[in-house]
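> My questions are about this predicted structure, shown below with the sequence.
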Amino acid sequence: MHLLVINSGSSSIKFSIFASGTHSPGSLYEGEVSGIGSGHATFRFHGSDRDQPSRTIQADDPVEAIGQVVAAVTQPGIPQIDAVGYRVVHPGAKLDSHTLITPEVLHQLDHAVAFAPLHDPSAIEIIRDTMASFPTIPHFACFDTIFHHTMPETASTYAIPLEYRQQGVRRYGFHGLSCESIVTEMREASVYLPRRMVIAHLGSGSSVSALLDGRSVDTTMGLTPTGGVVMGTRPGDLDPGLVLYLLRQMQGDRTQAFRAVENLLNHSSGIAALSGLPNDMRSTRKAAAEGNTSAQLAIDVFTRSVRKAIGSFAFLLGGLDAIVFTGGIGEHDARSRAEILAGLQPLGIILDATLNDAEKSARQNELWRISASNSSTAIFLIPAKEDWMIARHVQCMLGDS
């Protein structure tokens, strides 16, 4: 069987075609639509028998973009799609497992938009449009929160009145498919799975998760993907009084004020707000190297927030056996990794500078160890494989259906 995996963000869609196997699905084709709604969206698609160069396309919204994806995966020579799996950020209060998409599931996802207004609306549009394009095959939703269901109640509960907790207001956690893929990769690579581990998924969206025996026990994101450590355009944790202050400063009626604050917190904060530059760590680091003090402050605030999270989880777990870096920044930015870990030597966390600075082409495997020989905590650099994890879940659910 051949599985189409769709991993959509607020302005991009990544997609892959996997061949299901007896144990683990294998990727045949991969592609991406990026810059959706920017006026200059780009499309790429490649596999073992084709490598199409990146090209500019018309994609003003997710529906236009998914139309390009459907056209690509149904062209002659591409295997027939037998099932589709989607990454969905937030399942809402009632869905508690990866699931076959039914009308009732779609109804629950519509309600979940209140929890993830930045991510879920476009994902739901994409699901509905793709289901219309492939009406005779099963479609499955895989959620970013499920991995964190193992958190104890003391970690997931907000200290707010019961009536709101009964509505589903709690700490859900995100980047779960990323964390799960890393745990799975480590187990299947016969690497010793550390008992006390922290995974730092660092990119435009960033989170740090604490794991005990491969199970999530805490994470920095909460009800939504806006909180936690500082991110590209999101501020991370804030004093609740600051949100009230921002609401009081906004012009217009109640709805306008809430939309303005929501936009500010999701799109106009974080590293980009501090640096005054576009949301791109490479350009921020370049500006800092050229003497831009705002860019340097943005980097310092970001790295300090991640270091603080790692340090707090180290004490929560009673020590750390391993730290894993993943995500765009976590995987590709050696300086960020070094700066995050700076000063943690007293905790037995010691980085090997040479291994940390090694180019991707020089790494001997995907589970790249960058800790020094005298470090009591192993430090790994492992690419996240969310699409592969979704394909595995879809393969499993197909077996159960």
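Structure's in. What do you need? Numbers count the residues shown, from 1 in each chain.
> contacts and neighbour counts: CA atoms only from here.
Will do.
> Stretch 326-338 spans what distance, first to last residue?
End-to-end span of stretch 326-338 (Cα to Cα, to the nearest Å): 14 Å.
> Give me the nearest residue to the residue nearest the centre of the chain, chain neighbours excluded.
Nearest to the geometric centre of the chain sits H175, at 4.2 Å (Cα atoms, centre = their mean). Once flanking residues are discounted, H175 sits nearest to D144: 5.4 Å by Cα to Cα, 6 or more residues apart in numbering.
> Surely the one you found and L95 touch.
No: applying Cα atoms under 8 Å as the test, D144 and L95 come out as separate, 11.9 Å apart.
> since we're on the residue nearest to H175, how many residues are nearby?
Applying other Cα atoms under 10 Å, we find 23 residues neighbouring D144.
> same check, this time on Y192
By other Cα under 10 Å, 9 other residues sit near Y192.
> Apart from its chain neighbours, what residue comes closest to it?
M186 (7.3 Å).
> And S336, by the same measure?
T303 (6.7 Å).
> one more structure, for comparison:
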Amino acid sequence: MELLAIGHRVVHGGADRKTPAKVDAPLLAALEALAPFAPLHQPHNLAGIRAAMAAFPGVPQVACFDTAFHRDQPFVRDTYALPRAFHDEGVRRYGFHGLSYAFIAGELARTAPKLAEGRVVVAHLGSGASMCAISGGRSVASTMGFSALDGLPMGTRSGQIDPGVLLYLMQQKNMSATEISDLLYKKSGLLGLSGLSNDMRRLEAAGTPEAAAAIDHFVYRCQREIGSLAAAMAGIDALVFTGGIGENARQVRLAICDRLAWMGIEVDPARNAANERLISPDGARTQVLVIPTNEELVIARAAAAIARRDR
């Protein structure tokens, strides 16, 4: 069996990379420069590329970027309300989990083309969690911004937080940048709220008030973000759950949808319990679906396409 190419997930591709790319020395150096933007992921992604280059010399290495799916945003959606120079230097909203969103968009186009042309909120819920508003197959808005810390609370990451809290931690608690980074990336989210675990399954089984509060906060933040993303598209035609929590945590899905009936979002309890693909009732104004993601397939297809192109 001939090895044609090796594909890699790279969390951060920067502001201009919209498509997968064959890895060479200049690209590798550019991706290394982005490591401060994604310190939890980028160094490990690049270490994998280097290991593959050493083990399989001469085999094309293809980088697939989690930021690429979101790179067509206009300035008003891409920027923060900081002096323009910061945006020009790369301090902007990037969005992540793009490989997952690309798969879901493609799967909808393949299986439900009319729905794919509409307004869809995709909830990629797992240890890392985000949501994306997709209209006509293209990203309109995402809960993650400059970093993979933003947006929803996650397994160990805080999600959205008032910048004033960080100033307080520095000025009043004398915490260093390293200590704050460790707090936000590794000690917050579901783990920090529950004091028990970052695993939704353990929290659901725990039965403690702290675990229940952590789940309730996660559900509340999901509900708020779904409303925000629907507003960015001026409506919603479908909600898609994916990722480890989205695909498997039936009670969490039910709780998220519980207060969204005003958006036409309803869940059929039997379909949800059976983990069916369509979990909304027949005739519901907004379809609710569960679609397993497959980022690896997106990467494999991209690597194969570049290998064929360069033969």
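That came through, no problem. No experiment lies behind these values; they were computed from the predicted model shown.
> sorry, back to before: for the residue mapped onto the residue nearest to the centre of the first structure from the second structure, what are its contacts?
Under the alignment defined by TM-score structural alignment, H175 of the first structure corresponds to H97 in the second structure. H97 of the second structure makes contacts with 11, 66-67, 124, 130, as judged by Cα atoms under 8 Å, 6 or more residues apart in numbering.
> Is it correct that Q61 of the second structure is in contact with I6?
Yes: contact criterion Cα under 8 Å: Q61 of the second structure and I6 qualify, at 5.0 Å.
> Of those two, which one has the most company?
Neighbour totals were compared for Q61 of the second structure and I6, and Q61 leads with 24 against 21 (other Cα under 10 Å).
> excluding its backbone neighbours, what's nearest the aligned residue in the first structure for that one?
When the first structure is aligned by TM-score structural alignment, Q61 of the second structure is paired with H139. In space, and not counting its chain neighbours, H139 of the first structure is closest to V84: 4.8 Å by Cα to Cα, 6+ apart.
> Which SSE is immediately downstream of the biggest helix by length in the first structure?
When the first structure is parsed with DSSP state H, its longest helix is helix 293-316. Where DSSP states H and E defines the elements, the next helix or strand beyond helix 293-316 of the first structure is strand 322-326.
> what's the angle from that next one to helix 293-316?
Taking axes from the mean of the first three to the mean of the last three Cα atoms, to 10 degrees, one finds strand 322-326 of the first structure and helix 293-316 inclined to each other by 140 degrees.
> and the helix or strand that strand 322-326 of the first structure is followed by, which stretch of the second structure?
For strand 322-326 of the first structure, the following helix or strand on the C-terminal side (DSSP H and E) is helix 327-332. Taken onto the second structure by TM-score structural alignment, helix 327-332 of the first structure occupies residues 243-248 there.
> And that stretch against the first structure, how far off on average?
Stretch 243-248 of the second structure: mean distance to aligned residues in the first structure after superposition is 0.2 Å, counting by mean Cα distance after the TM-score superposition for the first structure.
> Okay, helices next: where are they in the stretch 51-200 of the second structure?
Assigned helices in the stretch 51-200 of the second structure, in chain order: 75-78, 84-88, 98-111, 113-116, 163-171, 177-186, 189-194, 200-206 (criterion: DSSP state H, counting those that start in this stretch).
> winner for burial among those helices?
helix 189-194 (a mean of 24; mean count of other Cα atoms under 10 Å).
> Which stretch of the first structure is that one matched to in the alignment?
So helix 189-194 of the second structure sits over residues 270-275 in the first structure, by TM-score structural alignment.
> What's the local residue count around A41 of the first structure?
A41 of the first structure is flanked by 20 other residues according to other Cα under 10 Å.
> Correct me if wrong: it contacts E64.
No: A41 of the first structure is beyond contact range of E64, at 10.6 Å (criterion: Cα under 8 Å).
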